[in-house]
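>>> here is a sequence with its predicted model. Questions after.
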Amino acid sequence: MAIEADKKGHPRKVTVGSASAPFALNLTEATRARPQHLRSWYRISSAASHSSSWLVQQASALDEKGQLVMYADADTICAATLSVLAAFEDLTHTLGTYHGRDPRRAVATVQSRTKAVLMRQARWRDQMRRDIHELYG
C-alpha cells in the first residue's frame, strides 16, 4: 500500500496493488452517480461547502432569558439521516459485492429504513401544517 501526497504534504491518493483511489471527493460527481440521494446530500453539504451559516441560523433562537438556544429542524434532521443512510446503502452494496455475497437483502433493509425516515418527515410536515392552521386559521 502506498499513500501519495500533494505539494503541501496532504494525502492525495492511496494505492493498493493495481488499484488506486483519490482522497478528494467530488460531490457533484458523487451526486450524479446516485441522483436519488441528491436532495439530502445537497442540503447538508451546501452550508459547509459554501462557508454559509444558514444551517445554524435557521436552528437557533433566543430563549425567554435572551440566551442563544439551538432547536431541532425536522428537515435538517431528516436530510442528515438520509445522507448517512445513502452512504450506508452504498457501503453495504460495495462490501457485500467485494466479499462475494449478494447484498440485495441487506440493501433492501437500508432502503426500508430510508422509507421510514421519509414517512416520518411527511408526518412532521403534516403536523406543522395542522399547527399553522390552528394558530393562524
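All right, it came through fine. Numbers count the residues shown, from 1 in each chain.
>>> only C-alpha atoms for contact and neighbour calcs from this point on.
Fine.
>>> doesn't residue 21 fall inside a helix?
No - read with DSSP: H, G, I helix; E, B strand; the rest coil, residue 21 is strand and lies in no helix.
>>> in this structure it contacts residue 3, no?
No - assessed by Cα atoms under 8 Å, residue 21 is found out of contact with residue 3, at 9.8 Å.
>>> okay, and the common contacts of those two?
Common contacts of residue 21 and residue 3 (Cα atoms under 8 Å, 6 or more residues apart in numbering): 13, 14, 15.
>>> just the buried residues of those residues.
residue 14 (16 or more other Cα atoms under 10 Å).
>>> dump the shared contacts of residue 21 and residue 3 to a markdown table, plus secondary structure and distance to residue 114.
What follows is these, written out as a markdown table (DSSP: H, G, I helix; E, B strand; the rest coil; distance: Cα to Cα, whole Å):
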| residue | secondary structure | distance to residue 114 |
| --- | --- | --- |
| 13 | strand | 32 |
| 14 | strand | 32 |
| 15 | strand | 33 |
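>>> this structure: helices as residue ranges?
Using DSSP state H, the helices of the chain run over 27-33, 38-49, 54-57, 74-98, 104-136.
>>> buried stuff in the first one?
For helix 27-33, the neighbour count (16+ other Cα under 10 Å) marks no residue as buried.
>>> take the one below as the second:
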Amino acid sequence: MSTTVLEHTIATAEAQVLQLLLAQDVDALQAWLSPSLFFSDGAGQWLGAHPFLTAWSTGQLRISALEQGAVEPLVCGQLTLVSSDVRLRYADAGGEHARALRLLRVWATASNTAGVHLLSIGLLPPRLV
C-alpha cells in the first residue's frame, strides 16, 4: 500500500472510529481494533486495556462529543503514527465530564477488509498553546 493510500485509509478509519464511538456501536468498533490493542501513558508505561474503553463498551460511559485538533500522521513502513489534541465530553455514573488530552494512535496494516487496525493508543497531556 503506498504512503498516500495508507494515509487516506487511516483517515477514513479514524473518521469511522469517531462515528462509532459517538454512536455507542461496540460491535462495529471491534472490526477496527487489533485483538491486542493496548494503551500507554505519557511516561510510556503499558496500561493494557483502558478502563475508559471497557466502561464505554459495557454502556457505563457515553461519549457526547469528541473534537480533534490538527491531525499529524507519520507513516513508518507497516505502522502509521497519528497524533492530535482531543477534547472529550462524556457522561458516566459520576455525571458529565470534559477532558483535554493528546492521543497518539498506532495503526498497523492488517489482513481485515479495511486493510488497517488500531494497535495502540498513547494517552498524553495536551500540548500547551
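Alright, I've got the coordinates. This structure is a prediction, so every number in the text was calculated from the model and none was measured.
>>> care to give me the TM-score?
TM-score of the superposed chains, computed with TM-score structural alignment, normalised by the length of the second structure, equals 0.26; 40 aligned residues with a Cα RMSD of 2.6 Å.
>>> more neighbours: residue 21 and residue 3 of the first structure, which one.
residue 3 (15 against 11; other Cα atoms under 10 Å).
>>> quick check: end-to-end length of stretch 62-76 of the first structure?
One end of stretch 62-76 of the first structure to the other measures 19 Å (Cα to Cα, to the nearest Å).
>>> and for stretch 65-72 of the second structure?
One end of stretch 65-72 of the second structure to the other measures 21 Å (Cα to Cα).
>>> from the middle of its chain, how far away would stretch 73-92 of the second structure be?
For stretch 73-92 of the second structure, the separation from the chain centroid amounts to 5 Å (computed by Cα atoms, centre = their mean, to the nearest Å).
>>> what residues of it count as buried?
For stretch 73-92 of the second structure, by 16+ other Cα under 10 Å, it's 73, 75, 79-90.
>>> turn the residues you listed into JSON lines, including distance to residue 46 of the second structure and secondary structure.
What follows is those, written out as JSON lines (distance: Cα to Cα, whole Å; DSSP: H, G, I helix; E, B strand; the rest coil):
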{"residue": "73", "distance to residue 46 of the second structure": "22", "secondary structure": "strand"}
{"residue": "75", "distance to residue 46 of the second structure": "23", "secondary structure": "strand"}
{"residue": "79", "distance to residue 46 of the second structure": "19", "secondary structure": "strand"}
{"residue": "80", "distance to residue 46 of the second structure": "19", "secondary structure": "strand"}
{"residue": "81", "distance to residue 46 of the second structure": "17", "secondary structure": "strand"}
{"residue": "82", "distance to residue 46 of the second structure": "18", "secondary structure": "strand"}
{"residue": "83", "distance to residue 46 of the second structure": "18", "secondary structure": "strand"}
{"residue": "84", "distance to residue 46 of the second structure": "20", "secondary structure": "strand"}
{"residue": "85", "distance to residue 46 of the second structure": "20", "secondary structure": "strand"}
{"residue": "86", "distance to residue 46 of the second structure": "21", "secondary structure": "strand"}
{"residue": "87", "distance to residue 46 of the second structure": "23", "secondary structure": "strand"}
{"residue": "88", "distance to residue 46 of the second structure": "22", "secondary structure": "strand"}
{"residue": "89", "distance to residue 46 of the second structure": "24", "secondary structure": "strand"}
{"residue": "90", "distance to residue 46 of the second structure": "24", "secondary structure": "strand"}
